[in-house]
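Q: Dropping the sequence and predicted coords here.
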Amino acid sequence: MRDRKYKFKVFAVVFAISFVCFSFYAYQIFFTPNLQFKKGDTYLFIPEGANFQTVSDSLKKNNIVTDYLSFAFISRLLGYQDAVKPGMYRISANMSNLYAVRMLKRGRQEPTKLVFNTIRLKQDLAEKLDNQLSLSKEDILKLLGDPKFVSQYGFDTTTILTMFIPNTYEVYWNIKGKDLFDRMKKEYDIFWNDERKSQAKSLGFTPVEITILASIVEAETNKQDERSIISGVYINRLRQGMPLQADPTVKFAVGDFSIKRIYDGHLAIDSPYNTYKYTGLPPGPINLPSTKCIDAVLNTAIHKYVYFCASDDLTGHHNFAETYEQHQKNAEKYRRALNKLNIK
């Protein structure tokens, strides 16, 4: 009898110790921090079509997981190994296995801030998007150059860039190409509200034409106080049937944005973007103008200037003129200033 009691006590003690040990280990693998790094947060990028092995390799490569076996165990237990979802996931310091696996399995990814500005060409936009999203620049360029695809948004392959309004947007890293274009069209429609469309109409232009004009103004000056004046010069020229003769369009046509001075050889290039050779607006934008510049064009200054030239003080400001004679004087001062500095 005593023997049986003794054995029972021993069993009870062993069971209690085992239970405590098991509970402690279970708590450890489920709830204690296992995703650790020096400080702050890090991000786990899971591409489309990835499997659990891809996730594992990324975690190991970036030294995110302290104990990989416990992470793999919880992943198998919760069914994550067969439920990998693509996306960009924010991994917080000291995150537990349980929290991390649940987050990954449910696809609770972190939106990324998409920023694009200082864009000149489709290639530039594609590279900016490629650097911030899972989309490849090749896929983006294919969409931008697809006439049928862009026509559903009301643009052609020459004007499609005007749909992309420079700003900061929150999107998911693994957004599909079609979804990205849908989002940009939505933002375009928000920007081009009734008031802005009315302003454009009162000037005699469409939103696309305003953006094309703004792209030229943007390239002409970074002086916000001069943009509406320069816009007024170009509008006066268009209304009088004069060629725009905008140097930035020639640089765009030549494909060399480092040109400091425009020479006859540049002006001879046969391109619809050469506004010395062809009257009217070019067929598309020469960059993605800022919203401030678009608004400056919509609020064009009313004046009689039809000429302007960079100021001879080389500060980036301009001298404006109503007559060709005055313009020639201003241009000569500017040429002398360039020659003095040996700027070719």
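A: Nice, thanks for sending it over.

Q: Going by C-alpha atoms from here, please, whenever you check contacts or count neighbours.
A: Noted.

Q: What spatial separation is found between the residue nearest the centre of the chain and residue 339?
A: Centroid check for the chain by Cα atoms, centre = their mean gives residue 116 as the closest residue, at 2.8 Å. As judged by Cα to Cα, to the nearest Å, residue 116 and residue 339 stand 37 Å apart.

Q: same question, residue 269
A: 25 Å.

Q: ok, those two, which is more surrounded?
A: Set residue 269 next to residue 339 and count neighbours by other Cα atoms under 10 Å: residue 269 wins out with 15 against 11.

Q: adding another structure so you can compare the two:
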Amino acid sequence: MNIKRILLILVLLGLVVGGSFAYMVYSAFFTPNTSFEDKEVFVFIPSDASFSDVKKNLGPLLKDVGAFESAAKRKGYTENIRAGKYRLVKGMNNNELINNLRVGNIPVKVAFNNQETLADLAGRISDQIEADSISLLNAFRDTDFLSENKMDLDTSLALYVPNSYEFFWNTDAVEFRTRMLTEYNRFWTDARKTKAKALGLTQNEVVTLASIVHKETAKIDERPKVAGLYLNRLRTGMLLQADPTVIYAIKKETGNFDTIIKRVLYKDLEIESPYNTYKNAGLPPGPITMPDISAVDGVLNPEKHNYFYMVANVENFGYHMFAKDLAQHGRNKVQYVRWINAQKIKR
């Protein structure tokens, strides 16, 4: 009888201990463990993160960090950290949190446009993915990579087609550059290549001319007309005489691309630079900015006309007045000069 009682007591104790253990395991894995009030939050796990880094990152978002650590150890997550951007939903338990941190890496939107230099581009991208601006800039300036793809430092900006793309946040610099090369090749369809060839321009030359068109007019509907004007000048051997190239030359010489220049002076036209199209025939060595796709397509689909001159239209701001000869251009220019002087814009 005593033996039976002892066995019964042992069984009951086993059930209690087992139940307690099961409850502890269940609680560690399946009890909600988020402390934030928002419906969802996003966390970023760096590529070199340790589990201590993860705990530090998630700590403010959890009710019980110890329970999370216990569950993470049991599931083997502490030795298998995966970098990326992760979405955590209010009310998630530790099991869901850990599963999500294993396989829930979500892409981020990376957008860029109108960068004037590779350094500007590197800075813009580094704000959106894990790669820092220095590693990105080094990848962009890799001369072996550029040479393999028929580019150099002057033309390299043409490789990056401005748009919005999806990347994983933990993308490194070389991976980003490789993806951009893929997008560049995708952009240059057979149709676009054929149009460039018909104009007698290489792809880099199209982007270079498009960068000038982009700077000359922000009006998308006017870009084919402006492109047609510059193509007329190129065909006849006339200097492009594009003010935006002079502004770029000034910025490049001073190294200050943040300078705002609203008026080009006659003395500026004498600057010694391959980008000064008042002194050098043909196109400059490379793009003076990253042109919008609309500017590139404006060059590839230019308006056919006999205009060779243009000046800002002060009666329709943003647009230009076009002329076929110097006499008409002179009359158009009088209005612009009168207006700019009235504004007292000296630079």
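A: Thanks, I have the structure now. Computed from a predicted structure; not experimentally measured.

Q: coming back round to it: the residue nearest to the centre of structure 1 touches residue 161, doesn't it?
A: No - using Cα atoms under 8 Å, residue 116 of structure 1 is not in contact with residue 161; the gap is 11.8 Å.

Q: Now name the helix or strand holding the aligned residue in structure 1 for residue 127 of structure 2.
A: The equivalent of residue 127 of structure 2 in structure 1 is residue 131 (alignment by TM-score structural alignment). Using DSSP states H and E, residue 131 of structure 1 maps to helix 122-132.

Q: Over to residue 164 of structure 2?
A: strand 163-168.

Q: same deal with residue 13 of structure 2?
A: Assigned by DSSP H and E, residue 13 of structure 2 falls in helix 2-30.

Q: which helices and strands sit right next to that helix?
A: For helix 2-30 of structure 2, the elements it packs on are helix 65-74, helix 94-103, judged by 3 or more Cα pairs under 8 Å, 6 or more residues apart in numbering; DSSP states H and E.

Q: Give the buried residues for that helix.
A: Neighbour counts over helix 2-30 of structure 2 (16 or more other Cα atoms under 10 Å) mark 25, 27, 28, 29, 30 as buried.

Q: hmm, back to that, and the following helix or strand past the helix holding residue 131 of structure 1 with helix 122-132, angle?
A: Using DSSP H and E, the next helix or strand after helix 122-132 of structure 1 towards the C-terminus is helix 137-144. Interaxial angle of helix 137-144 of structure 1 relative to helix 122-132 (axes from the mean of the first three to the mean of the last three Cα atoms, to 10 degrees): 130 degrees.

Q: quick one, which of the helices and strands packed on helix 2-30 of structure 2 is nearest to residue 117 of structure 2?
A: Ranking these by proximity to residue 117 of structure 2 (Cα to Cα) places helix 94-103 first, at 36.5 Å.

Q: buried residues in the closest one?
A: Those would be 94, 95, 96, 97, 98, 101, 102, for helix 94-103 of structure 2 by 16+ other Cα under 10 Å.

Q: Now do the strands in structure 2.
A: Along structure 2, counting by DSSP state E, strands occupy 40-45, 84-89, 107-112, 163-168, 309-312, 320-323.

Q: Include distance to residue 227 of structure 2 when you put the ones you listed into a markdown table, please.
A: As requested, the strands of structure 2 are exported to a markdown table (distance: least, Cα to Cα, whole Å):
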| stretch | distance to residue 227 of structure 2 |
| --- | --- |
| strand 40-45 | 44 |
| strand 84-89 | 42 |
| strand 107-112 | 23 |
| strand 163-168 | 22 |
| strand 309-312 | 12 |
| strand 320-323 | 12 |
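
Q: Mind checking the ones you listed for the one nearest to residue 287 of structure 2?
A: In terms of Cα to Cα, the element of the strands of structure 2 nearest to residue 287 of structure 2 is strand 107-112, at 15.9 Å.

Q: List of residues touching that closest one?
A: Residues outside strand 107-112 of structure 2 that contact it (Cα atoms under 8 Å, 6 or more residues apart in numbering): 85, 121, 124-125, 128-129, 162-169.

Q: one more time with 7 Å
A: Here strand 107-112 of structure 2 makes contact (Cα atoms under 7 Å, 6 or more residues apart in numbering) with 124, 128, 162, 163, 164, 165, 166, 167, 168, 169.

Q: Tell me which residue of structure 1 matches up with the fourth one.
A: Using TM-score structural alignment, the equivalent of residue 163 of structure 2 in structure 1 is residue 167.
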